[in-house]
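**Q** Whatever this is, show me its structure:
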Amino acid sequence: MKRVRYARCQCHGDFRCDAPHQSVTMTTEFADSSWRALAHRILTRSDMLRGTAETTLERFVETGRIMKFADANLLSSYGQPIETLLVVLSGALEIGVSTLAGKHFVIAYLGAGLIYGLIPIIDGGGSLYDARAHGEAVVLGIPRDVVLEALRQDPGLAHAFLLLFCKRSRVLYGGASANALAPFRVRVARALASLLPVHGITRGETVTLALKLSQEEFGALLGASRQAVNRELKALESAGVVSLAYSTIQVLDCDALGKIAEFDDGVVRDVSIRP
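**A** You can find the predicted model right below:
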């Protein structure tokens, strides 16, 4: 049975609606101390929050809501206000956009320790994308007023967020120029390589993508059809670079994948492959 991942708006049945409504979603809030302990470990070990005061991180854990979302459930909708900064504790969030015609483009899959919603939390505007659970996901939702107060009080947090903005901007602008110039096989290799540092599991010389993706979902990362993605993945499999199974990709030769991803378009790139 085909899984329906992009739920329609509850009030009109459209994929995108301008009405001021909240999308219906199934979520469970936890009070389990073990999840709060996990949240504290993730925040204190996060490179993105390096330099943040311990008291700030403790405040985030104490005031945050720990919530579990079922697969494909909507956490935030494009253009709608965001009142909580989302930190992934377990599973993954799919960040993307949909059109009225039902076409879908995925920006990223955020794994444990990654943050979503920082821009709308700071500027008060609507969500830049749709955020959905990819598989079951558990997140920490930190209230907006807590985040804003922490930014005023903790220079270390403000500096960490500035560095995060810089890093994401480099990825965004670098990716846009690279993909405009690169052949499709190179784009496929780069998309796969970009997922491995967060979602890859290393066993010996191979890396397995723990994130379960259909070829249609992988295509949404590239704005391409399932058929086009299938051709390139099959070519990589025939070359001994990857091994394909149902919704699972295993990288057999990281060096070869890296060489394909570093296609010479006149720009020097640092392509990280291994987790």
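**Q** contacts, neighbours, all on C-alpha from now
**A** OK.
**Q** Can you show me the helices along the stretch 101-250 of the chain?
**A** In order along the chain, the stretch 101-250 of the chain carries the following helices (DSSP state H, counting those that start in this stretch): 118-123, 144-153, 155-181, 184-199, 215-222, 226-238.
**Q** Alongside the first, I'd like the structure of this one:
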Amino acid sequence: MTFSDSVPSWPDDLPVAATAVTDGGLINRALRWNELFGPWPEEVRARLAAQARLRRYGRRTQVLAHDRQARELLCVVSGCLEVGCVDAEGRKFVHGLLGPGHIAPLVRLLEDVPLPYDYHAHEASVIVHLSCEVVLEVLGSQPSLWREVARLALQRQRYSLATLHERALGGIPQRLVVTLLRLAAFYGNSEPEGLALRVRLSQHDLAAMLGVSRQTINREMGELIAQGVLEATYNRIVIKDLERLQVMAGSP
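**A** Coordinates of the predicted model:
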């Protein structure tokens, strides 16, 4: 499950953990390959990079813990950013997983009170923090760049509407299949045994994505495993029959 439909191909030679690459170098390259800032002029990205901060987070660490309502944009350099919330009864809901090249929370460019979402490093992650005020200053000086903001916002709206449609009309088995296919599109890695997801996912994670119980996910995953469509071990999922999963996603 992700927010956006497309993201620039992240270069294989970007050594985010290498000491030879400075934080400034990582920030510049991260903005160049970002889904929002990639098409922006180089001099504009340099202006943003000069005001940006690079932070490294351990797995499950909360991002923006110092201020949940901070008006900052988060650009994922490496790892995976989890966007979610907890309801009044303590149940967790995961709205999306964002990998390298993605940006959130776009709505914090608005001046009203931010939506009550939390951000955690789903995996050990490197994140670029950008002040919304700095981004808005750039947009004010170059209004044509709002076009890229609008494009990305519309993609996010389409995703949200599709999710609402699935929740209202789709059964749990089909919703699980669609979620797995979305994850495979962004995190799939071809291996001899099938298409392995490069992000660690537990049954609790999948349950939080679909808004169901872990027991329900356990049952539905068991069905897919029994049919030979999936192979699942602790925090690891391999899609063994992608074509069949795609057919199942199109079933009513």
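**Q** mind putting the helices of the stretch 101-250 of the first structure in TSV, distance to Val88 of the first structure and mean neighbour count included?
**A** Conversion of the helices of the stretch 101-250 of the first structure to TSV gives the following (distance: least, Cα to Cα, whole Å; neighbours: other Cα atoms under 10 Å):
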stretch	distance to Val88 of the first structure	mean neighbour count
helix 118-123	13	16
helix 144-153	16	15
helix 155-181	16	14
helix 184-199	12	21
helix 215-222	20	20
helix 226-238	28	16
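**Q** who wins for proximity to Ser77 of the first structure among the ones you listed?
**A** Set against Ser77 of the first structure and scored by Cα to Cα, the helices of the stretch 101-250 of the first structure come closest in helix 118-123, at 11.8 Å.
**Q** now the closest one: which residue numbers in the second structure?
**A** With TM-score structural alignment applied, helix 118-123 of the first structure matches the range 106-111 in the second structure.
**Q** can you give me the strands in the stretch 1-150 of the second structure?
**A** 53-57, 62-63, 72-78, 81-86, 92-98, 103-104, 118-121, 125-131 (DSSP state E, counting those that start in this stretch).
**Q** Of these, flag the one that's most buried.
**A** Using mean count of other Cα atoms under 10 Å, the stretch among the strands of the stretch 1-150 of the second structure with the greatest mean number of neighbours is strand 72-78 (a mean of 25).
**Q** Distance to Pro143 of the second structure for the strands of the stretch 1-150 of the second structure - can I get that in JSON lines?
**A** Below are those laid out as JSON lines (distance: least, Cα to Cα, whole Å):
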{"stretch": "strand 53-57", "distance to Pro143 of the second structure": "24"}
{"stretch": "strand 62-63", "distance to Pro143 of the second structure": "30"}
{"stretch": "strand 72-78", "distance to Pro143 of the second structure": "19"}
{"stretch": "strand 81-86", "distance to Pro143 of the second structure": "29"}
{"stretch": "strand 92-98", "distance to Pro143 of the second structure": "27"}
{"stretch": "strand 103-104", "distance to Pro143 of the second structure": "20"}
{"stretch": "strand 118-121", "distance to Pro143 of the second structure": "29"}
{"stretch": "strand 125-131", "distance to Pro143 of the second structure": "18"}
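**Q** Out of those, which gets nearest to Leu230 of the second structure?
**A** With respect to Leu230 of the second structure, and counting by Cα to Cα, the nearest of the strands of the stretch 1-150 of the second structure is strand 92-98 at 20.5 Å.
**Q** Which strands and helices lie in contact with the closest one?
**A** Packing partners of strand 92-98 of the second structure (3 or more Cα pairs under 8 Å, 6 or more residues apart in numbering; DSSP states H and E): strand 81-86, helix 203-210.
**Q** Stretch 199-214 of the second structure spans what distance, first to last residue?
**A** Across its full length, stretch 199-214 of the second structure reaches 18 Å end to end, with Cα to Cα, to the nearest Å as the criterion.
**Q** Spit out the contact partners of the residue mapped onto Gln203 of the second structure from the first structure.
**A** Residue correspondence, TM-score structural alignment: Gln203 of the second structure in this structure matches Gln215 in the first structure. Contact partners of Gln215 of the first structure, counting by Cα atoms under 8 Å, 6 or more residues apart in numbering, are 226, 229-230, 247.
**Q** if we take the residues you listed, which one ends up nearest to Ile42 of the first structure?
**A** The shortest separation between Ile42 of the first structure and any of those is 27.5 Å, and it belongs to Ser247 (by Cα to Cα).
**Q** Map the closest one onto the second structure.
**A** Counting by TM-score structural alignment, the partner of Ser247 of the first structure is Asn235.
**Q** how close does its match get to Arg198 of the second structure?
**A** Counting by Cα to Cα, the gap from Asn235 of the second structure to Arg198 of the second structure is 10 Å.
**Q** More neighbours: those two, which one.
**A** Neighbours were tallied for Asn235 of the second structure and for Arg198 using other Cα atoms under 10 Å; the higher tally belongs to Arg198 (18 against 13).
**Q** what sits against that one?
**A** When contacts are counted by Cα under 8 Å, 6+ apart, Arg198 of the second structure is found next to 187-189.
**Q** Now check the first structure for the residue matching Val63 of the second structure.
**A** Using TM-score structural alignment as the criterion, Val63 of the second structure maps onto Leu75 of the first structure.
**Q** was I right about its match contacting His134?
**A** No. Checked against Cα atoms under 8 Å, the pair Leu75 of the first structure and His134 is beyond contact range at 11.0 Å.
**Q** counterpart of Gly79 of the second structure in the first structure?
**A** In the first structure, the residue paired with Gly79 of the second structure according to TM-score structural alignment is Gly91.
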